[in-house]
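S.K.: A predicted structure for the sequence below; I have some questions about it.
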Amino acid sequence: MVRVLLDELIETDYGQFELCWGDYGFDGDFDRNFAGQVNGLVGAASGLGLYVNLARRSGGSPVRIVLTPEPSPADVTSWEDIVEVSIAIPSGAEVVWSVWYEEDGGGIDLPSGTYRVRVNACGRDAGQQGEFADGAVDRYLLELWPAPVQPDAIIQSTSADADYWHRKVGSRRVTR
């Protein structure tokens, strides 16, 4: 059974959206958040939170987060960019979502455990070009399911914006 954890138009600044458990907040340290990863859209390397790099600098982007018992096939026809990462929520941790400098946020009912997170994105190029557009131009679906930790993966990358961020990580690859 699919459980919706969040389904909102997220107003953000600097394109920052994050899930946090512990002493986390994206501090601009790109290397710490993407260390050893191949994708540049979703940083999970810190172990304290999940940083999602939205395409828009400011404004609203629809973000939906769902928890499923198992993965479904990646929908490469409906989404332009798809990446997967793993996260481990420690026992007793409270999970919250937030945006740049915690301007907005709220709780997420996600129990402790290890999860695979698939982040699906559409409209990244429009979001980057219309970073201050009046209406939503990019959208995101985060699918989580229980799974052992495994390396991140780029499932599909068709936008120029995603390619830029993936290349940025590749050129700065840092390992722990």
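M.R.: Everything's here; your move.

S.K.: please count neighbours and contacts with C-alpha atoms only from this point.
M.R.: Will do.

S.K.: find the residue at the geometric middle of the protein.
M.R.: residue 52 (3.1 Å; Cα atoms, centre = their mean).

S.K.: correct me, but that residue touches residue 16?
M.R.: Yes. With contacts counted by Cα atoms under 8 Å, residue 52 reaches residue 16, the gap being 6.4 Å.

S.K.: what segments of the chain are strands?
M.R.: Counting by DSSP state E, one finds strands in the chain at the ranges 3-13, 16-20, 42-43, 49-53, 58-67, 81-89, 95-99, 105-108, 113-122, 139-146, 153-157.

S.K.: structure two is appended below for comparative analysis:
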Amino acid sequence: MIATTDRLRVDYAQYYLYGSTYAEGQDHDAFQRIRTGNSVAAAAPDHLTVSCGTHAGSIRLTVESRMDPPGPPGADWEAVVDLSLYSVTGELGVQPWGGQAADEAVRGNLAAAGAGWYRVRVETRGRDTGRALNVANPWVEEHRLTLWPAPPAPDHVHRVTDEVGKATYDPTRPADPPIPPVPSADESLLRAWARSAGIAIDDNKPVPRSVRALAAVAGVLRSHHEQ
């Protein structure tokens, strides 16, 4: 899936990717992590916050969902970062500030591989022009989001060359680690049971349905809840 819109609404210099389990305000320190991290974006389970130069108005946004990593970023992007994002339910979509609807062109699910870990590349240009104008209609700032399934890894900054980014980005700081989901008690119990039964499971993905089915037959959760 590749889609582009010239009118993604931004307010307070931000927009998001949301999953269906995200609750408004849940990732309350996202902007602080952007300022003390890669200067472009911050991720938490089912949530990605992207920082713009434009305070209010429109930006141009291209989104791409793919199953393999993209090639090296083009030289014409001023800021490029890769970071890890966990999708709890296998649904991730573009979300403007304040619960507004995204432009129809970029609506849709970007989590092509279902629930689990994704790598997100955020590429930006024009943030300095957007910051100088403050309010931009039509757009002067362009972003691109590329998502693909990949194991979690710390943030990787390819480059930050715009003044908006350089105001906070410090290349000597350690890269931010990915934020994993908080497992429920049932999820932890299923993983422990699977290991005790000699069933190999991937800690970077949700417990497979096949394992859940076997655990149901064995009465694992039922016996635990009855205690």
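M.R.: Alright, I've got the coordinates. Everything numeric in this text was worked out from a predicted model, so none of it was measured.

S.K.: point out the most buried one among the strands of the first structure.
M.R.: Greatest average neighbour count among those goes to strand 42-43 (a mean of 28), per mean count of other Cα atoms under 10 Å.

S.K.: mean deviation of that one from the second structure?
M.R.: Aligned to the second structure and superposed, strand 42-43 of the first structure gives a mean residue distance of 0.7 Å (mean Cα distance after the TM-score superposition for the first structure).

S.K.: state the number of residues packed around the spatially closest residue to residue 115 of the second structure that is not a sequence neighbour.
M.R.: Closest residue to residue 115 of the second structure apart from its sequence neighbours, by Cα to Cα, 6 or more residues apart in numbering: residue 90 at 3.7 Å. Neighbour count of residue 90 of the second structure, defined by other Cα atoms under 10 Å: 18.

S.K.: what lines up against residue 57 of the second structure once you look at the first structure?
M.R.: Correspondence of residue 57 of the second structure to the first structure, assessed by TM-score structural alignment: residue 59.

S.K.: quick check: the gap between the nearest residue to its match once chain neighbours are set aside and residue 164 of the first structure.
M.R.: Among residues not flanking residue 59 of the first structure along the chain, residue 11 sits closest, at 5.2 Å (Cα to Cα, 6+ apart). In this view, residue 11 of the first structure and residue 164 of the first structure are 23 Å apart by Cα to Cα, to the nearest Å.

S.K.: the residue nearest to residue 59 of the first structure and residue 58 touch, don't they?
M.R.: Yes. Checked against Cα under 8 Å, the pair residue 11 of the first structure and residue 58 is within contact range at 7.1 Å.

S.K.: give me the distance from stretch 144-162 of the second structure to the chain's centre.
M.R.: 10 Å (Cα atoms, centre = their mean, to the nearest Å).

S.K.: quick one, longest helix in the first structure?
M.R.: Ranked by residue count and defined by DSSP state H, the top helix of the first structure is helix 160-171.

S.K.: trace residue 72 of the first structure over to the second structure, please.
M.R.: Using TM-score structural alignment, residue 72 of the first structure lines up with residue 70 in the second structure.

S.K.: identify the residues contacting its match.
M.R.: residue 146 (Cα atoms under 8 Å, 6 or more residues apart in numbering).

S.K.: how near is it to residue 120 of the second structure?
M.R.: 10 Å.

S.K.: spit out the residues that contact those two alike.
M.R.: Common neighbours of residue 70 of the second structure and residue 120 (Cα under 8 Å, 6+ apart) are residue 146.

S.K.: can you count the residues close to the nearest residue to residue 101 of the first structure once chain neighbours are set aside?
M.R.: The shortest distance from residue 101 of the first structure to any non-neighbouring residue, by Cα to Cα, 6+ apart, is to residue 25 (7.5 Å). For residue 25 of the first structure, the count of nearby residues is 21 (other Cα under 10 Å).

S.K.: residue 25 of the first structure contacts residue 49, doesn't it?
M.R.: Yes. In this structure, residue 25 of the first structure is within contact of residue 49 by Cα under 8 Å, at 7.5 Å.

S.K.: so the residue nearest to residue 115 of the second structure sits against residue 117, correct?
M.R.: No. In terms of Cα under 8 Å, residue 90 of the second structure does not count as a neighbour of residue 117; the distance is 9.5 Å.
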